[in-house]
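Novice: sequence and predicted structure are below.
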Amino acid sequence: MANWVRISSRSIGNHIRKRMNQGFIGSAVDINKSSGSSSALHGGRTVCDRNRRYLNSLPWNRATLFWFQRFKSTVAEKQQDSFLSSDTDDDQLSLDFPGGKVSYTSDMNFISESSQTRVPCYRVLDDDGELIKDTDFQQVSKEAAVKMYSKMVNLQIMDTIFYEAQRQGRISFYLTSAGEEAINIASAAALTEQDIILPQYREPGVLLWRGFTLQEFADQCFGNKADYGKGRQMPIHYGSKKHNFFTISSPIATQLPQAAGIAYSLKMDNKKACVVSYIGDGGTSEGDFHAGLNFAAVMEAPVIFFCRNNGWAISTNVWEQFRSDGIVVKGRAYGIRSIRVDGNDALAVYTAVSAAREMAVNEQRPILIEALTYRVGHHSTSDDSTKYRQSDEIVYWKNARNPVNRFRNWVQSNGWWSDQQETQLRSSVRKQVIISLIGLDIHNLHFFSDT
């Protein structure tokens, strides 16, 4: 005799009942159109009356779960059908296995551990902020470009002053996004407000772009009464339901399987939105990275996995983490379309995320983006990166490969920005950050260095 097990989650049960009303279960419920009643095929128990009100609770077991039908594959299914077919037209040279036909050969060949060449990196601007000849990119209006640059400056100054505040003992912990400002702002600019963000901990710029104020950032870092988490989280663990930004959590990569599940729920509800989940290169060594990607691929969930490959997982260099060609090649192993992009090129990031979002939403598929960048700052205020990398390396990336300066050069070359605007912006933002952080009168700004 089967043992019945009830699902304790009200939300799951309610969602299932809602779907039954909408015909989601398919053959599991027999709809009597003439009487307007519904009955479960199992035992003929009545499920709801004419007014679609439930009369009895449903019994739950594994068999019950098989009543529910997954969404049929969209474009990805057609590609999968082609992939599962034999590579040869001669059926005599192929064998049928679970998963499709596979051609066979009498020659023993192992798949190479790596390709001869690395996957190229998509970029639009060179290191001086000039457009690369014949480049293909998403056009950005003057208003959008100026806003993107202004927010990059906001993030840069906020990081600098908050970091100094931690060093002065005003807050207990901080973590900067120095060197990764383009990833933060450009990726956020390419999304819509309906898209759901599951961050790691180096994406405050995404929240900044969506309207989270400097005061709200300061409140969270202080953990004061205005903090939405009421001081229950350590600093930099931001979150905002209003801005569709899940609260940051410290455990690495746990957000990736969650993102796949949330994306699948968007698909179930026919939402024209996607989920974007960020992860660092170090997080790809976690089991949740692989579970999240595989789950999203199998369920064809509209989610963008955005990996910041900044070269260092705290003190571990990428070459000591894995032997593969970075992160982008891992997507193909799970059947996920992938791209490698220059993370210090705001236009390239904006273009790549715009295209990825369109594919994720319209084709209902996951996308993997690997953004090559560099973490200019220490991993956090608990770290001293000069202990494991050369100071010259840091200075080079801070000056020669700076994403903020690079984007400014392009914006200014279009006649959309001037030195006077630059001075006014930095002065204004600096005052706003300090006042929001400690409430000082503007005459006392000398406590912090010029930015």
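Specialist: On my side now, so go ahead. Numbers count the residues shown, from 1 in each chain.

Novice: going forward, measure contacts between C-alpha atoms and count neighbours the same way
Specialist: OK.

Novice: how far off centre is the host helix or strand of Ala76?
Specialist: According to DSSP states H and E, Ala76 maps onto helix 75-84. Remark: helix 75-84 is offset 25 Å from the chain centroid, using CA atoms, centre = their mean, to the nearest Å.

Novice: putting a second one here so we can go through both:
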Amino acid sequence: MPVTTAGFGPDLVEVFGPSQRDGGPDLIQLLTPEGERVHHPELDLDFSAEQLRGFYRDMVLTRRIDTEATALQRHGELGIWAQLLGQEAAQIGAGRALKKQDFVFPTYREHGVAYCKGVDPLNLLGLFRGVDHGAWDPNENNFGLYTIVIGAQALHATGYAMGIQRDGDVGTGDPDRDAAVIAHFGDGASSQGDVNEAFIFAASYNAPVVFFCQNNQWAISEPIERQSRIPLYQRALGFGFPGVRVDGNDVLATYAVTQAALQRAREGQGPTFVEAYTYRMGAHTTTDDPTRYRLNDDVEHWKLKDPIARLEVYLRRNGLVDDAFVDELKQEADELGHHLREGCKALPDPKPMDMFDHVYAEETEELRVQREGFASYLETFEGGHH
């Protein structure tokens, strides 16, 4: 599949238009909510049947992870869960656009991106169960640990991007070496100082980073209209790099736009802001009650734009999937659900001394004293509880 970086140059305003509002006529879209394939003059790709079925499978399984985790929380097996219902296309499109060497800095909701990077979803459940702080190795999957501090990962991503830039892993022309970084955050985080500071550093140093904002239109209970007077993607121009808005419920468009933005970064052309215009159909987390602050009519409206349903319509209409394929996928999702339910309940509780194991790469004298003091304290209990 050819990679294009067209549409990200000086002609940005003409290509994407400053008049774009609430999705807008210039919203980058390759698959309509009705499942019709459309084309973009600058950002378009030819997708194979295998790729299309792969996107569909990814989204179905990601939604099942989300559904099972929500149920586990309701049954008291997880302390909390951050849902992604309705945002599967934004995450799978962005996740599948990554190369192996690209590094991801997520928030606490990037379950679909984690899936794309090969992180066992059981590791995600361990974090929300409270038995670890994230048991996956970021260096193994090039997928950072979940970030609870809103927007902090944008600074981490920019710093990492500046690092690989100085290591000479950007703009060499070697497709297996040139790397990019992507930072995921929501529309609420775009109001944080950390994110805006990351924009400044990324622009100043031409860092190879893509800022991927899933604008699900609600910063917990605060609507996007109270956060920004202009569409979020237009903010990027004020910092000196391009911003684009893509239909975040369209996995094809999200893939195409993110792929182009990442390739632009790998080539040494600097940062890009991608606003994936989507909607959070579920709650912010399982402690949230969205019926207190938003209209049910809005949710019903966005259900008609469901990212999985629109791709299934397209696949069926073009004879790319049939009932047998869908049934087989359902069976695979059921097996995944069973794996998550049984695996979650079997996760071992942490040992008290484990908290000292991953504080620093090398143990400091202060940490050693603290470790020994805490070990002595535990010895005062029967059995030591090591």
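Specialist: In hand now; what should we look at? All of these numbers come straight from a predicted model, not from anything done at the bench.

Novice: that older thread, in structure 2, what residues pair with the helix or strand just after the helix holding Ala76 of structure 1?
Specialist: Helices and strands here follow DSSP H and E; after helix 75-84 of structure 1, the next one along the chain is strand 94-97. Under TM-score structural alignment, strand 94-97 of structure 1 corresponds to no residues of structure 2.

Novice: ok, stretch 421-428 of structure 1 next?
Specialist: Under TM-score structural alignment, the match for stretch 421-428 of structure 1 is residues 325-332.

Novice: go through that stretch and flag the buried ones.
Specialist: Buried residues in stretch 325-332 of structure 2, counting neighbours by 16 or more other CA atoms under 10 Å, are found at 329-330.

Novice: quick check: longest helix of structure 2.
Specialist: Using DSSP state H, we find that the single longest helix of structure 2 is helix 49-74.

Novice: which part of structure 1 lines up with that one?
Specialist: Using TM-score structural alignment, helix 49-74 of structure 2 pairs with 142-167 in structure 1.

Novice: from the chain's centre, how far out does that stretch sit?
Specialist: Worked out by CA atoms, centre = their mean, stretch 142-167 of structure 1 lies 20 Å from the chain centre.

Novice: swap in stretch 268-279 of structure 2?
Specialist: On CA atoms, centre = their mean, the centre of stretch 268-279 of structure 2 falls 12 Å from that of its chain.

Novice: test my guess that Gly112 of structure 2 contacts Gly95.
Specialist: Yes: with contact defined as CA atoms under 8 Å, Gly112 of structure 2 reaches Gly95; the gap is 7.3 Å.

Novice: of these two, who's got more company?
Specialist: Taking other CA atoms under 10 Å, Gly112 of structure 2 and Gly95 do not tie; Gly112 has more neighbours (28 against 23).

Novice: distance of that one relative to Gln29 of structure 2?
Specialist: Here Gly112 of structure 2 is placed at a distance of 20 Å from Gln29 of structure 2 (CA to CA, to the nearest Å).

Novice: I'd say Thr135 of structure 1 and Val124 touch.
Specialist: Yes: with contact defined as CA under 8 Å, Thr135 of structure 1 reaches Val124; the gap is 6.0 Å.

Novice: could you look up the SS state of the spatially most central residue of structure 1?
Specialist: Closest residue to the average C-alpha location of structure 1: Ser277 at 2.2 Å, with CA atoms, centre = their mean. Classification of Ser277 of structure 1 by DSSP: H, G, I helix; E, B strand; the rest coil places it in strand.

Novice: then Glu193 of structure 1?
Specialist: Classified using three-state DSSP, Glu193 of structure 1 is coil.

Novice: counterpart of it in structure 2?
Specialist: Using TM-score structural alignment to pair residues, one finds that Glu193 of structure 1 aligns to Lys100 in structure 2.

Novice: next: His243 of structure 1.
Specialist: Aligned partner of His243 of structure 1 by TM-score structural alignment: Asn141.

Novice: ok, and the closest non-adjacent residue to its match?
Specialist: Distances taken as CA to CA, 6 or more residues apart in numbering place Lys117 nearest to Asn141 of structure 2, at 5.8 Å, with adjacent residues excluded.

Novice: my read: the one you found touches Asn139, true?
Specialist: No: with contact defined as CA under 8 Å, Lys117 of structure 2 does not reach Asn139; the gap is 11.3 Å.

Novice: looking at those two, which is more packed in?
Specialist: Neighbours per residue (other CA under 10 Å) separate Lys117 of structure 2 from Asn139, with Lys117 holding more: 21 against 9.

Novice: that one and Asp306 of structure 2: what is the separation?
Specialist: Noted for Lys117 of structure 2: a distance of 23 Å to Asp306 of structure 2, by CA to CA.

Novice: tell me the gap between stretch 322-332 of structure 1 and the middle of its chain.
Specialist: 17 Å.

Novice: repeat that for stretch 394-404 of structure 1.
Specialist: 24 Å.

Novice: which residues does it contact?
Specialist: Contact with stretch 394-404 of structure 1 is made by 127, 149, 152-153, 179-182, 344-346, 374, 376, as judged by CA atoms under 8 Å, 6 or more residues apart in numbering.

Novice: which of those ranks first by neighbour count?
Specialist: Ala346 (33 neighbours).

Novice: wait, that one touches Asn409, no?
Specialist: No: counting by CA under 8 Å, Ala346 of structure 1 sits too far from Asn409 to count as a contact (11.6 Å).

Novice: just to be sure, Cys213 of structure 2 is in a helix?
Specialist: No: Cys213 of structure 2 is assigned strand when assessed by three-state DSSP, not a helix.

Novice: and it, what's its match in structure 1?
Specialist: In structure 1, Cys213 of structure 2 lands on Cys307 (TM-score structural alignment).
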